[in-house]
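Structure here, sequence nowhere to be found:
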């Protein structure tokens, strides 16, 4: 069996504000259509990704900002963080965990990139205007099977 992640639904309060935010991050606009006043779908894809996000009206009953810890893989977390800051995004400082496989967001967070720049170990975080949370995770060499 093959299962591919295609789309993540993000709950937002202001569709146009969310659309502008993600376009500022260079997410590609794939679709923006309305069936009627109660249903609108906006689909965007992060640069280099095969999976997309969608948001709109009439898509979900989840509270706005309730999606957390979506991960965007980057080759250089320091450089990507700087580019996002230049685009006006409020991004955390780069951090790493005391252990490589400690879940991000625990009490084991240390300042700066991992000292050896170990894959899967350096992060930065940001949220969209509604509070949906993202992690940047630095990976240059994937684990076997990826």
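Arrived safely. All values derive from a computational prediction rather than experimental measurement.

CA only for contacts and neighbour counts going forward, please
OK.

tell me the secondary structure for residue 135?
With DSSP: H, G, I helix; E, B strand; the rest coil as the basis, residue 135 sits in strand.

isn't it right up against residue 124?
Yes - between residue 135 and residue 124 there is a contact under CA atoms under 8 Å: 5.8 Å.

Would you state the strands of the protein in chain order?
Under the criterion DSSP state E, strands of the chain are mapped to 7-9, 28-36, 39-45, 52-57, 70-74, 95-97, 109-111, 122-127, 133-138.

could you dump those strands to a markdown table with distance to residue 63?
Output for the strands of the chain, formatted as a markdown table (distance: least, CA to CA, whole Å):
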| stretch | distance to residue 63 |
| --- | --- |
| strand 7-9 | 12 |
| strand 28-36 | 21 |
| strand 39-45 | 17 |
| strand 52-57 | 12 |
| strand 70-74 | 16 |
| strand 95-97 | 28 |
| strand 109-111 | 28 |
| strand 122-127 | 15 |
| strand 133-138 | 13 |
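
Now mean neighbour count and distance to residue 80 too, for the ones you listed, in TSV please.
Converted to TSV, the strands of the chain look like this (neighbours: other CA atoms under 10 Å; distance: least, CA to CA, whole Å):
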stretch	mean neighbour count	distance to residue 80
strand 7-9	15	22
strand 28-36	13	17
strand 39-45	18	17
strand 52-57	21	19
strand 70-74	16	7
strand 95-97	23	13
strand 109-111	14	17
strand 122-127	24	9
strand 133-138	22	8
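
Pasting the second one now:
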């Protein structure tokens, strides 16, 4: 049985501001904007090249705006991705790796400045946040791990 992750719900405080950020600044595709009724609105956007979409709106989650952390956008060239996002007005961190070399710790803990020394897949990160503070990571992957 296949189990495919297709939607992630993001808690936001201002739907239109979030829509502008995700569509205009990040370049996500706008798939739908359904203002169903007062207090219930569904906006769906999809990152370029992704099969998983993001949904935000009104009346969709009990989570507080800005409490989602650790979403990853996988890129083949983190430096180029940073440049493109910065040209769109997104405040992206400098590239970093984690002190463990395995994954990254939450927030700014245990970050080692700079790209992974060998530019190894899965080893270089950069981060940014949406207007509410929901935290995203860019992760450079040039060669997939076996089974992926």
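Yes, it's here. Just so it is clear, the structure is predicted and the values come from calculations on it, not from any experiment.

Tell me which of the strands of structure 1 approaches residue 85 of structure 1 most closely.
strand 122-127 (10.2 Å; CA to CA).

What residues in structure 2 pair up with that closest one?
The alignment of strand 122-127 of structure 1 onto structure 2 (TM-score structural alignment) spans residues 124-129.

Looking at the strands of structure 1, which is nearest to residue 81 of structure 1?
Judging the strands of structure 1 by CA to CA, what sits closest to residue 81 of structure 1 is strand 122-127, at 7.0 Å.

With residue 86 of structure 1 as the reference, name the closest of the strands of structure 1.
Once those are compared by CA to CA, strand 122-127 is nearest, at 13.6 Å.

and that closest one with strand 133-138, angle?
Computed with axes from the mean of the first three to the mean of the last three CA atoms, to 10 degrees, the direction of strand 122-127 of structure 1 lies at 160 degrees from that of strand 133-138.

any residues touching strand 122-127 of structure 1, and which ones?
77, 81, 89-97, 112-114, 133-138 (CA atoms under 8 Å, 6 or more residues apart in numbering).

Against residue 48 of structure 1, how distant is residue 8 of structure 1?
16 Å (CA to CA, to the nearest Å).

To clarify, my last question referred to residue 136 of structure 1.
From residue 136 of structure 1 across to residue 48 of structure 1, the span is 14 Å (CA to CA).

ok, for residue 31 of structure 1, nearest residue in space, not its chain neighbours?
The spatial neighbour of residue 31 of structure 1 that comes closest, neighbours along the chain excluded (CA to CA, 6 or more residues apart in numbering), is residue 43 at 5.0 Å.

Quick one: end-to-end distance for stretch 123-133 of structure 1.
End-to-end distance for stretch 123-133 of structure 1: 13 Å, by CA to CA.

Give me the distance from it to the chain's centre.
With CA atoms, centre = their mean, to the nearest Å as the basis, stretch 123-133 of structure 1 stands 7 Å off its chain's centre.

and residue 23 of structure 2, how many residues sit next to it?
For residue 23 of structure 2, the tally of surrounding residues (other CA atoms under 10 Å) stands at 15.

most remote residue from structure 1's center?
residue 36 (28.9 Å; CA atoms, centre = their mean).

From residue 126 of structure 1, how far off is that residue?
On the measure of CA to CA, residue 36 of structure 1 and residue 126 of structure 1 end up 32 Å apart.

ends of stretch 55-74 of structure 2, how far apart?
The first-to-last residue distance of stretch 55-74 of structure 2 comes to 19 Å (CA to CA).

Likewise for stretch 99-110 of structure 2?
Its first and final residues considered, stretch 99-110 of structure 2 spans 6 Å by CA to CA.

Give me the distance from it to the chain's centre.
The chain centroid and the centroid of stretch 99-110 of structure 2 are separated by 17 Å, computed with CA atoms, centre = their mean.

now swap in stretch 25-44 of structure 2 and tell me
Distance of stretch 25-44 of structure 2 from the chain centroid (CA atoms, centre = their mean) equals 17 Å.

Identify the residues contacting it?
19, 22-23, 45-48, 53-60, 85, 88-90.
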